[in-house]
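Participant: Below is the sequence, then the predicted model.
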Amino acid sequence: MLDATMTQQLKQYLGNLREGVELVASLGDDKRSADTRALIEQIAGLHDLVTARFDGADARRPSFEIRRASDPSRSVRFAGLPMGHEFTSLVLALLWAGGHPPKVEAEVLEQIAALDGDYDFEMYFSLSCHNCPDVVQALTLMALYNPRVSATLIEGGAFQAEVEERGVMAVPATFLNGQMFASGKMGVEEILAKLDSGAEARAAAKLSEKAPMDVLVVGGGPAGASAAIYAARKGFSTGIAAERFGGQVMDTMGIENFISVPYTEGPKLAAQLEAHVGEYDIDVMKLVTASRLVPASQPGGYHSVEFSNGAVLKARTLILSTGARWRNLGVPGEETYKTKGVAYCPHCDGPLFKGKRVAVIGGGNSGVEAAIDLAGIVGHVTLIEFDSALRADAVLQAKLRSMPNVTILTSAQTTEITGDGSRVNGLVYQDRTSGVEHRIDLEGVFVQIGLVPNTEWLKDSGIALSKHGEIAIDHKAATSIPGVFAAGDCTTVPYKQIIIAMGEGSKAGLSAFDYLIRTESVEELAVAAE
């Protein structure tokens, strides 16, 4: 199952085991079960502390349990093969079960251990989903560090009948005690916050106790990471406050235009950004969403940022890099059928539509790339573009037109997404040339129509915004408020690209430095007044 390189890597990782690990498999007579047996035997053969059994009685087959030999109540179960993006999750499960300490803060482990109650999680993932590993690894950690937490992690492609029965049409999808718990990406802190009602209040209080900073970056994408590094390198106290580190890069798969790196993937780049930020004395605050900006009353004073959890942070300068998010169609049926056939990530959710008919809305690079990817999985793809011609790069258009199971519709305006109450069953569009409406029978709709900036929280702050809601900045990344700078996809800078966001972030960091050295702080002004 594992090639020579993966085998050697896994063998090295297993060298970190501190105690025994048991693999207990429940198998059938099918090929997937045979592959699972081969994988488990291969893993067990790499280290003396790993043993394998094939007498499991779980109803899902193939599945296997990874458990601590000294305490079998600390275990996690994989149903299907955790390969692809989930191979790292498999490695971590083996290491954590074997006593190797996870790289999380001690207080997080204490919070897991302190959970009072019995929690039975079932989570569905796909092997091509780059958002799923965070949830898989979070639930794995919880199951291995609290014996009252159980986690079964299910590869949807291996259990399609179950997926259809439970109405899972988007991953990651997490059930708790048989009921839907959450749809979408979550880290362990987010899961704990949903289970522990007092967690948010404690986090807000801890955040508000922080001393004012010289530079506070709001947003943790490429622009924010670059801005923070440049500011920290100048010796200023610097913090990053972000809902999630990596921003929209976490939702991006293949990246082929990041100069000097021919190919990388979004989650990998995000991890590298976070590691680089970690090389400096930068206070990284995650899972916080900015809700209001109160500008300083005088030059050199402190700007305040309020967060949705009630916390408040203060800083002499701000760098706003809150990025952008997928734009919604805004038609009837879209909200109703989100995660029930309406999707925004073809890499994550595409495998759930194997052999089915889907539509992709949008004829730019993102839309055409999505259609190309989906055409290799689903039965048929209809690409719908509002304009009279596709806007994607010529090489992508040529690839799309060469695919036999793709239909391209231009001058077509989507007017409604229809369903049967539980899932999508079609789409209505209007021919913009003739005015005639048409209906297409579908089981999925992937929306790829561009981005909208995350700036709603700034509308009453006094910061100038463009008609599209972007933060207006000058050539030095300065906003209309002194001491407040902005960078990345949330600004008026054209061409929303990762490499441009990084450059704009560094510019904003240098501009903040220039502002700080030219502006006396309120403390300095107070001393001078004495």
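Facilitator: On my side now, so go ahead.

Participant: only C-alpha atoms for contact and neighbour calcs from this point on.
Facilitator: Fine.

Participant: Show me what counts as buried in stretch 374-388.
Facilitator: By neighbour count with 16 or more other Cα atoms under 10 Å, stretch 374-388 contains the buried residues 374-378, 380-386.

Participant: who touches it?
Facilitator: Stretch 374-388 is contacted by residues 346, 350-351, 353-363, 367-368, 371, 403, 405-414 when judged by Cα atoms under 8 Å, 6 or more residues apart in numbering.

Participant: tell me the secondary structure for residue 7?
Facilitator: Classification of residue 7 using DSSP: H, G, I helix; E, B strand; the rest coil returns helix.

Participant: For it, the count of nearby residues, please.
Facilitator: 15 (other Cα atoms under 10 Å).

Participant: and the gap between it and residue 122?
Facilitator: Going from residue 7 to residue 122 by Cα to Cα, to the nearest Å gives 29 Å.

Participant: got another, please set it beside the one above:
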Amino acid sequence: MLDANLKKQLDTYLQKIVTPIELSVSSNGEPKATELQELAGEIAELSPKISLNEQGTAKRTPSLAIAAEGQEPRVSFAGIPMGHEFTSLVLALLQAGGHPSKAEPEVLEQIRNLPGEYHFETFISLSCQNCPDVVQALNLMATINPNITHQMVDGALFQDEVEEKQIMAVPSVYMNGEHFGQGRMTLNEIVNKLDSGAGERRAAELNEREPYEVLVVGGGPAGASAAIYAARKGIRTGVVAERFGGQVMDTVGIENFISVPYTEGPKLVANLEQHVKDYDVDIVTEQMAASLKQGEYIEIGLESGATLKTRSVILATGARWKEMQVPGELEYRGKGVAYCPHCDGPLFKGKKVAVIGGGNSGIEAAIDLAGIVESVTVLEFGDTLKADQVLQTKARSLKNVEIITNAMTTEVRGDGQKAVGLTYTDRTSGESKQLDAAGIFVQIGLVPNTEWLKNSDVELSRFGEIEIDNRGATNLPGVFAAGDATTVPYKQIIIAMGAGSTAALSAFDHLIRTPSPEERKQEAAVAG
């Protein structure tokens, strides 16, 4: 299961185990169970502090449970935790063995004090880059609170349950047998969802924050770059964001980030976040901006009810996947309609799927899905594909990929519980046609996250993008913007980073040329 290099890396991590742990394997005699037993055996051989019990009695098999020696397991993996979930396995081993978590102490204490019992199950796919965040958060919670349990469930291995629960998007989390949440969630978000008073306490605390000199709204590449450049000027800098990463978290392969031949979205995001934390930046997450007002200070109102004040602001709220805006799309979102082929593709193994959009994202999705599903049909609105020629050539070479141009999707069809197909219009003949598909992956571009600015005085383009000049300045003094939320012509990671640094330098230039509210008051007092 583990090659020599991986064993060497794992051996280094396992040196951090403080107290003995036990691995318990529950087998059903199937090939996957044999693989899991092999994996557990190889791990146990690497450390004298790890013992192996191959007589586990878990309901789901195969499964691997992890616990401190002498304790009942509260963390388990139903399936083989490789791929993106291998890191989740390593962290579970370390935490069960007493290695401390890097989570904030106040969050850990909040977890310990949660009332009641919580039994979580997270259905994942091993190719999902967002799933490990949820798995690792819930594993940690189960490790430090004896009233919490968590099991990762590989949906591809437990297809009957996936069908029964009609799970069509991952991660999909269940608590005490009821659906709890879907999609990427951070540790703080999960804890705050369980702790009903956390939001009010957090809002009250944020209202007491001193005004910033630069406040960055957004935690993607543009926001991270802006925060670093501002902090390096020695000025009071803050970042407010729902979470770090934005669209980059949904990007698997990145091959055009100069000087880095290949990386993956979650890895790049982790590096961005750590780089920001290396500086004296006040980071506020799990918060979404709701309003912008100008007065003595610029005020950023948050959906939680809190307000942050700042002398200047950099808007870097990024963009999200564009929706088709046709009947049935929202009704069947997460029930067949999906936006991340890497995450949700394995749930449609052996089934017919459709991809909407013939640009790079759409054709890349079709190529990836072709190796998993029965067939892929690509629907492109225009008369030609917009993807790079090399991608088109690859897609057309695959026997189970069909490409239809001049196709306008008009409806997502469903049976009341899940999507079963779509209706499209042939733009050449005007004929309405139906296509059967269990999964519909929408890949038609991005829309800027700027709805919250529509009641402000910030000028937006007809596409909702923030209008900026070549210095990243908007029409309002002290208000700058960068990245995919702006009118910058090309939406690329490296361009967003450059735009973030430009906006930060422009904000600094604005600050040194503009008296602060305190300085204006002093000047007024002297003049009076």
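Facilitator: Nice, I can see it. Everything numeric in this text was worked out from a predicted model, so none of it was measured.

Participant: what's the TM-score here?
Facilitator: With the length set by TM-score structural alignment, normalised by the length of structure 2, the two chains reach a TM-score of 0.99; 525 aligned residues with a Cα RMSD of 0.8 Å.

Participant: Give me the buried entries from the contacts of stretch 374-388 of structure 1.
Facilitator: The buried subset of the contacts of stretch 374-388 of structure 1 - by 16+ other Cα under 10 Å - is 346, 350-351, 353-354, 357-363, 367-368, 371, 405-406, 408-414.

Participant: what do we get in structure 2 for residue 515 of structure 1?
Facilitator: Alignment note (TM-score structural alignment): residue 515 of structure 1 maps to residue 510 of structure 2.

Participant: Which helix or strand contains its match?
Facilitator: Here residue 510 of structure 2, judged by DSSP states H and E, is contained in helix 493-513.

Participant: Shouldn't residue 92 of structure 2 be within a helix?
Facilitator: Yes: under three-state DSSP, residue 92 of structure 2 sits within a helix.

Participant: Can you give me the neighbour number for it?
Facilitator: Neighbours of residue 92 of structure 2 under the rule other Cα under 10 Å: 23.

Participant: go on, residue 110 of structure 1?
Facilitator: Using other Cα under 10 Å: residue 110 of structure 1 sits among 12 other residues.

Participant: Surely it is in a helix?
Facilitator: Yes: assessed with three-state DSSP, residue 110 of structure 1 lies in a helix.

Participant: distance of it from residue 104 of structure 1?
Facilitator: Residue 110 of structure 1 is 11 Å from residue 104 of structure 1, where distance means Cα to Cα.

Participant: Tell me the buried residues in stretch 177-195 of structure 2?
Facilitator: Using 16+ other Cα under 10 Å as the test for burial, stretch 177-195 of structure 2 gives 181-182, 184-192.

Participant: And the contacts of it?
Facilitator: Here stretch 177-195 of structure 2 has contacts from 107, 110-111, 114, 119-120, 130-131, 133-134, 137-138, 169-174, 198-199, 243, 286, using Cα under 8 Å, 6+ apart.

Participant: hmm, back to that, the buried ones among the contacts of stretch 374-388 of structure 1 in strands, which ones?
Facilitator: Among those, the ones falling in strands (DSSP state E) are 357-361, 406, 408-409, 412-414.

Participant: could you dump these to CSV with distance to residue 396 of structure 1?
Facilitator: Shown next, in CSV, are these (distance: Cα to Cα, whole Å):
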residue, distance to residue 396 of structure 1
357, 21
358, 19
359, 17
360, 15
361, 16
406, 13
408, 13
409, 16
412, 20
413, 22
414, 23
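
Participant: Closest one to residue 310 of structure 1 out of those, please.
Facilitator: If you rank these by distance to residue 310 of structure 1 using Cα to Cα, residue 361 comes first, at 37.8 Å.

Participant: contacting residues around the closest one?
Facilitator: For residue 361 of structure 1, the contact set (Cα under 8 Å, 6+ apart) comprises 367, 383-385, 414, 445-449.

Participant: Trace it over to structure 2, please.
Facilitator: Aligned by TM-score structural alignment, residue 361 of structure 1 pairs with residue 356 of structure 2.

Participant: same question, residue 452 of structure 1
Facilitator: Aligned partner of residue 452 of structure 1 by TM-score structural alignment: residue 447.

Participant: which residues touch the host helix or strand of its match?
Facilitator: Take DSSP H and E as the rule and residue 447 of structure 2 turns out to sit in strand 446-448. By Cα under 8 Å, 6+ apart, the surrounding residues in contact with strand 446-448 of structure 2 are 317-322, 463-465, 484-486.

Participant: I would like a ChimeraX command selecting only the buried ones among the residues you listed, please.
Facilitator: Buried residues within the contacts of strand 446-448 of structure 2, by 16+ other Cα under 10 Å, are selected in ChimeraX with:
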select :317,318,319,320,464,465,484,485,486
